[in-house]
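Q: What follows is a predicted structure for the sequence shown.
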Amino acid sequence: MALTKKQIERILAVSRYYYQDDLSQQEIARKMDLSRPTVSKSLQLARDNHIVTINIHDPFEDTGVMREQLRTKYQLKDVVIAEQANYDEQGILEQLGAVTADYLDEIVTDGVTIGINWGRTMEAVANHLHASHNRNVRLVQLKGSVTNSSEDNFSADITQKFNRAFHTQASLLPLPIVFSDARIKQLAMTDQFIKQVVTQGDAADIALYTVGTTRPTAMLFQSGYLDDQQIHQLQTDAVGDVLSHYITATGALAAPDLDQRTVSIPLERLSKKRYAILVAGGQAKLQPIHAALVGHHANVLIVDQAVAKALLRL
């Protein structure tokens, strides 16, 4: 049916109140001095005349395609995309933690060794772990866990929750993340106990970790091991870190001298793992995730929907 100018103006006003301002039909009727049936009819006319069109985005419909595209783009073994309800950082962490715990249920088998990291993302994973029925699972820390900062890195809590879930006792790496001198680090690494833990980490079947950013609030920048000049240089040369190894936009080491003082499994050994699982999400981590993937520092990616789409656009 042909609509008059006055009808179109009323339909537009009703539609904006309903779809943009989220007012109820009753509220619109009171606001515009219309009857409730008139408001309802206006909304129907808006759809019938294509003034308003409704598109339903089904995340389940797109996820399979995105997973395959990401697998191909970054030459990955597997991709898991967490359902995303909003862009809240804590909400994203919760979703990532839940799907990662489910993924571990699928891949952990009797006798495997899992290498773990610390930080907020790993804490979210630890919070969602399920009691495992597998036997003789071993856990090992992949990098140093001692910091000079009062900020909690969640290392103790993560380790405790992983121990409980997998009925084991993790091998700890009770060393600073970064030594002040590479020679002191090398001396510490000759300790028999430390050598055993490092060997376990190198041989782990599964490595579970995230990426860090170069934002001022980054946990590694708050750890007390880097001075202002070093932090500024990293913010200039690097996009983030993988297990405390700072990397450039192409995934190369950004600070080789610093890396010589860093206690962490070498990046080249991650790509050799059966499952090198990078768990990360949120727009702030987009560039570090991309850099880690183009540098082939992971073969499994667990990520949120928004970042998955952004990665495909890069």
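A: Cool, the structure landed. Residues are numbered from 1 along each chain as shown.

Q: make it CA atoms for all contacts and neighbour counts henceforth
A: Noted.

Q: Please identify the buried residues of stretch 292-309?
A: For stretch 292-309, burial by neighbour count (16 or more other C-alpha atoms under 10 Å) applies to 292-308.

Q: contact partners of that stretch?
A: Residues outside stretch 292-309 that contact it (C-alpha atoms under 8 Å, 6 or more residues apart in numbering): 63, 66, 70, 74-84, 92, 95-96, 99-100, 211, 242, 247, 250-252, 267-268, 270-271, 275-283, 286.

Q: The residues you listed in helices, which ones?
A: Applying DSSP state H to the contacts of stretch 292-309, the entries found in helices are 63, 66, 70, 74, 92, 95-96, 99-100, 267-268, 270, 286.

Q: then this one, side by side with the first:
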Amino acid sequence: MPEISHEELLARIGRAYYLDNQSKVEISNEHGISRFQVARFLDEARARGIVHIEIRTPGRAAAIDTEALAAALGIRRIVVVATVGDDFQQRDLQAHAVADELMREARTGMTVGISWSRTLDLAARHVPELPKCNIVQLAGALPVPGGGNPLELIQRLGRVGGGRTWPMWAPLVVDSAATATGLRRQPEIADAMRKADSLDLAVVAIGAWAPNLSTVWDRVDNAVRRDGVDKGAVAECSGRLLAGDGTAVVAELDARILSVTVEQLQRTPKVIAVAQGAVRADAVRACIAAGIVHTLVMDESLAMALQEFSAGHGVSA
């Protein structure tokens, strides 16, 4: 048999498991790999969008009035997807919605900035076409298990749209402020960071400044985490920390980050933000207060938490 690509192998394994109901043992025997590799390849296929699983929960989304909630929160648009039990499925559902919003908002000649998260990495894979626009990487690399990397994301969107790209050839977090300052002087990095001054559209992910709710939190040491908490941080967006009232937190982390600034996002006319889970409700409200969210893509559990908060504080939603 002719040799197949890794992507084709992922598709075949996904088809055998999900459509043909073959067991992992049967698939491992057929392909000459271990059943543990089969499990890992199935996870990878879902994370990369090669396998897409959609589960709809009838009736639940009807309880959320997205227009009223958007008005209560003071933003332009809300998109709500179902809350499902599987983390890969959840990210994929939200990634599809983010991709749809990006294609909906992008226009020829725009400068579009996109940060990085596992959801945004998936979203880029679900964008089949874009008008010709410039694509700017808004945050340095922060590799995580089950995810791609920002450079691949930017290159993928650049190929789809056919415009110029401004990659940021740097990590998101470095070990010292001096290292970050030196990297910011590098011409390619400086160009990308300057290009973020003139964004027409940005796409970002919102994390909470707490364990397991921010990929940045999980990659820095306890001293950096504590410093952010002590200074009132509740939200993290592209490595930038925000307090509950939306003010930028100037913490030790801020000097070690290579990414778009809060001020640059505040000047961007349209920002699409994605967040997941009721536990990120405070973080989402902080980012909205900061003025860096115009369209919010989220799951039902987060939407319900925001709706209940608005109702409890006398705001109709």
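A: Sure thing, it's come through. Treat the numbers as computed from the prediction; the structure is a model and nothing was measured.

Q: TM-score for these two?
A: Aligned and superposed, the two chains score 0.70 in TM-score terms (TM-score structural alignment, normalised by the length of structure 1); 251 aligned residues with a C-alpha RMSD of 2.7 Å.

Q: before we move on, the earlier item: out of the buried residues of stretch 292-309 of structure 1, list just those in helices.
A: 292-294, 305-308.

Q: would you turn those into a markdown table with distance to Val108 of structure 1?
A: Putting these into a markdown table (distance: C-alpha to C-alpha, whole Å) gives the following:
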| residue | distance to Val108 of structure 1 |
| --- | --- |
| Ala292 | 24 |
| Leu293 | 23 |
| Val294 | 26 |
| Gln305 | 25 |
| Ala306 | 28 |
| Val307 | 26 |
| Ala308 | 25 |
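
Q: now, which of the residues you listed sits nearest Gly115 of structure 1?
A: Minimum distance to Gly115 of structure 1 across those is 17.7 Å, recorded for Ala292 (C-alpha to C-alpha).

Q: Map that closest one across to structure 2 for me.
A: Under the alignment (TM-score structural alignment), Ala292 of structure 1 pairs with Cys287 in structure 2.

Q: With Ala188 of structure 1 instead?
A: Mapped onto structure 2 by TM-score structural alignment, Ala188 of structure 1 lines up with Leu183.

Q: how far away is its match from Leu201 of structure 2?
A: Using C-alpha to C-alpha, to the nearest Å, we find Leu183 of structure 2 at a distance of 25 Å from Leu201 of structure 2.

Q: Look at the two and report which has more neighbours.
A: For Leu183 of structure 2 versus Leu201, the count of surrounding residues by other C-alpha atoms under 10 Å is larger for Leu201: 22 against 18.

Q: The more buried one: what's it in contact with?
A: Going by C-alpha under 8 Å, 6+ apart, the list of residues near Leu201 of structure 2 reads 105-106, 110-113, 268-272.

Q: element containing Asn186 of structure 1?
A: Actually, residue 186 of structure 1 is Gln rather than Asn. In this assignment (DSSP states H and E), Gln186 of structure 1 forms part of helix 182-188.

Q: Report the buried residues of that helix.
A: Neighbour-count burial for helix 182-188 of structure 1, counted by 16+ other C-alpha under 10 Å, picks out 182, 185, 188.

Q: distance between the one helix or strand Ala71 of structure 2 maps to and the chain's centre?
A: Using DSSP H and E, Ala71 of structure 2 sits within helix 66-73. Between the centre of helix 66-73 of structure 2 and the centre of its chain there are 22 Å (C-alpha atoms, centre = their mean, to the nearest Å).

Q: before we move on, what about stretch 92-101 of structure 2?
A: Offset of stretch 92-101 of structure 2 from its chain centre (C-alpha atoms, centre = their mean): 10 Å.

Q: what does Ser301 of structure 2 align to in structure 1?
A: Matched by TM-score structural alignment, Ser301 of structure 2 corresponds to Ala306 in structure 1.

Q: so how far is Ala85 of structure 1 from that match?
A: Going from Ala306 of structure 1 to Ala85 of structure 1 by C-alpha to C-alpha gives 10 Å.

Q: One more: Met219 of structure 1?
A: Going from Met219 of structure 1 to Ala85 of structure 1 by C-alpha to C-alpha gives 26 Å.

Q: Just give the nearest non-adjacent residue to Arg138 of structure 1, would you?
A: Spatial nearest neighbour of Arg138 of structure 1, excluding adjacent residues (C-alpha to C-alpha, 6 or more residues apart in numbering): Thr113 at 4.5 Å.

Q: whereabouts in structure 1 does the longest strand anywhere in structure 2 align?
A: When structure 2 is parsed with DSSP state E, its longest strand is strand 201-208. Alignment of strand 201-208 of structure 2 against structure 1: residues 206-213, by TM-score structural alignment.

Q: wait, doesn't His126 of structure 2 sit right on Ala95?
A: Yes. At 7.4 Å, His126 of structure 2 counts as touching Ala95 under the criterion of C-alpha atoms under 8 Å.
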